[in-house]
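Peer 1: This is a predicted model, with the sequence first.
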Amino acid sequence: MLQRKRMLRIGVSDESPFIIYSIQSILAAEITRQEIYSYPVEAEHLLIRLKEQTPDILITDFSFSFERNDLNGVKKLEEIHKQLPELNIIVFTTQSSKAILNRILQIPVKAIVSKRDDQRELIEAVQWVCSASPGIYYSRQMKKLAQESLACSANTLLSSSEMEVIRLFAMGYSLMDIAKLRERSVSTVATQKYNAMHKLQLHSNTDLIKYVFSQELV
C-alpha cells in the first residue's frame, strides 16, 4: 500500500513527448505531493532505469519497435512485471483490439485507461492505485472492451487460413506473394486478411502487424 504522507513517485513511459507532457500537466494539477519522471520506451533501457529508480506507479503504453532482439508490446509489460512484481502499472493506450487487451488482462496491471477517454479517468486510475483498491480500474471505454474480451479468445476466432495470411503479411509478404505461396487468388487472400482484421477489431495494417508480433506468431 502506498504511503500517502510521503511524495508519490510516478514514472511515465510513452513514445510521444506530447503524451508525457500532458500526463505531467494533468496529474500535477490534481494530485498533491507527487514527483513525475520520464522513463525510456525501449525495453532494455526502461528496465535498467526502473531498477535504478523504481517509481510507485508506472504509466505506460505497450509500444512496438519490430526489432527482433527487443521486447515488444505485451511481452515488455510481462517482463517488467516479472522483474519488478511490486510495481503498480497503469496501461495508458489507444488500443481497441479485444485480442491484445485479452493478453494484457493476463498481466497483473492495476489500471487500463484509454487515451480517448476524459482526462479525469487517468486521475481516478492513479487515485485507485493509491487507495489500494482491489481489482483493476477500467476507464469508461476500456470497461466495455474488457468485458467483451473476457468473453472470447481471439485466436480461436480465426481460421487456420486467416492466421497464416496475417502471419505472412506481418513478415512483409504482399497479398500477391501470399496468393502465390498459398495457391489462392489475390481476392481470396485479401478477403481472409479483411476477415481476420474484422474479427480482431484491428483498423490498420500497423495494428495488424503489432498484433502478430504481440502474439509471437512470427
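Peer 2: Perfect, thanks for sending it.
Peer 1: From now on I want contacts and neighbour counts done on CA atoms only, so please keep to that.
Peer 2: Will do.
Peer 1: Just want the most central residue of this structure.
Peer 2: The residue lying closest to the centre of the chain (Cα atoms, centre = their mean) is residue 62, at 3.8 Å.
Peer 1: element containing that one, please.
Peer 2: Residue 62 belongs to no helix or strand when assigned by DSSP states H and E.
Peer 1: Quick check: the gap between the closest residue to it other than its chain neighbours and residue 79.
Peer 2: Closest residue to residue 62 in three dimensions, ignoring its sequence neighbours and counting by Cα to Cα, 6 or more residues apart in numbering: residue 73, at 4.4 Å. According to Cα to Cα, to the nearest Å, residue 73 stands 10 Å off from residue 79.
Peer 1: want to compare, so here's the second one:
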Amino acid sequence: MDAQTIKVILADDHPSVLAGIKSIITTTNLQVVATACNSTEIIKLLDRGVCDVLVSDYTMPGGEFGDGIPMFEFILRRYPAVRIVAMTMMDNPAILGQLRSSGIRCIVSKTDDVSLLISAVHIAHGSDKGEFFSPTIKAIFNVFGEAKGLLALSQRESEVLRLFVSGMAISEIAGQLHRSKQTISSQKNSAMRKIGVARDIDLFKYAIEVGLIPSRRIENKK
C-alpha cells in the first residue's frame, strides 16, 4: 500500500545545511521538491504551488520578504494551505513563544537530531492544529512557563511592551508607532495586566526572566 507522498520545500541560507537535511529527510513518502536560500526564493516556489510543507530556517537575511516571524506570518496569510516547520538555533523563550503564537506549531531546534524533522513534517502535514517541538524547544517552553503570558498579548501590545523594555519612553513609542500617548499607555497597561505585573520594575524583571532584555539593563531602571 503506497502512502501519500508529502512534497517538501527546504529553505536555509547555507547550502551545506540544505544538502545535509535533504539527504536525511528524503524517505519513501517525503519528497524534497525544491530548495531555497531566502524568502524571495520561497515565495517564487510557493507561487507555483509545488509543496505541502515548507521546512524553513528562522534566520535567512537578504530576502525581499524578510525572515523570522514577519516572513512566516506573511506566508501563513498568503498560502493558508501550506504547512510550516520552523528550524532555528534560537533559545530565547519570548521569541519562540511569539513564533508559536503566530501560528507556527512545529518547531525544531538545529541543536537537536535533524531526523526529528521527519516527524515534524508528518505532524504538520496531518493537521493544522498538530504540534511538534523538538526536545530543546520543549524544554525551553517547560522551563520558561511564565513566557506563555506573552502568547496572550495582542500584536500591538507585544510591540509596545518590547519597545518599552528596550528603554523607550511612552512619548517616544507613540511617535515611532504613530499612535497617541494615551493609546500607547493603555496598551502597555493592558499587557501588564495580562502577564500579571503591576509595577514597571516588575515588568523589567519579567522581561529579563523571559529573555526580552539582558539582566544588566534592569540596574538602570531601579
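Peer 2: Perfect, thanks for sending it. Computed from a predicted structure; not experimentally measured.
Peer 1: How close are the two chains, by TM-score?
Peer 2: Once superposed, the chains reach a TM-score of 0.63 (TM-score structural alignment, normalised by the length of the first structure), with 170 aligned residues with a Cα RMSD of 3.4 Å.
Peer 1: re earlier: counterpart of the residue nearest to residue 62 of the first structure in the second structure?
Peer 2: Mapped onto the second structure by TM-score structural alignment, residue 73 of the first structure lines up with residue 68.
Peer 1: which residues does residue 118 of the first structure contact?
Peer 2: Contact analysis of residue 118 of the first structure by Cα atoms under 8 Å, 6 or more residues apart in numbering lists nothing.
Peer 1: For my notes, confirm it occurs in a helix.
Peer 2: No: judged by DSSP: H, G, I helix; E, B strand; the rest coil, residue 118 of the first structure forms no part of a helix; its state is coil.
Peer 1: now stretch 96-115 of the second structure, how far from the centre of its chain.
Peer 2: Centroid separation for stretch 96-115 of the second structure versus its chain: 7 Å, with Cα atoms, centre = their mean, to the nearest Å.
Peer 1: Same check on stretch 121-141 of the second structure?
Peer 2: Distance of stretch 121-141 of the second structure from the chain centroid (Cα atoms, centre = their mean) equals 13 Å.
Peer 1: Need the contact partners of it.
Peer 2: Against stretch 121-141 of the second structure from outside (Cα under 8 Å, 6+ apart): 6, 52-53, 55, 83-85, 91, 93, 97, 105-109, 111-112, 116, 119-120, 147-148.
Peer 1: buried subset of those residues?
Peer 2: Buried residues within those, defined by neighbour count using 16 or more other Cα atoms under 10 Å: 6, 52-53, 55, 83-85, 93, 97, 105-109, 116, 120, 147-148.
Peer 1: what about the helices in the second structure?
Peer 2: Assigned by DSSP state H, the helices in the second structure fall at 15-25, 39-47, 68-78, 93-101, 116-126, 135-143, 155-165, 170-177, 181-195, 200-209.
Peer 1: Among those helices, which comes closest to residue 62 of the second structure?
Peer 2: Nearest to residue 62 of the second structure, of all these, is helix 39-47, at 7.9 Å by Cα to Cα.
Peer 1: what stretch of the first structure does that closest one fall on?
Peer 2: By TM-score structural alignment, helix 39-47 of the second structure lines up with residues 43-51 in the first structure.
Peer 1: Check stretch 83-100 of the second structure too.
Peer 2: Stretch 83-100 of the second structure maps onto residues 88-105 of the first structure, going by TM-score structural alignment.
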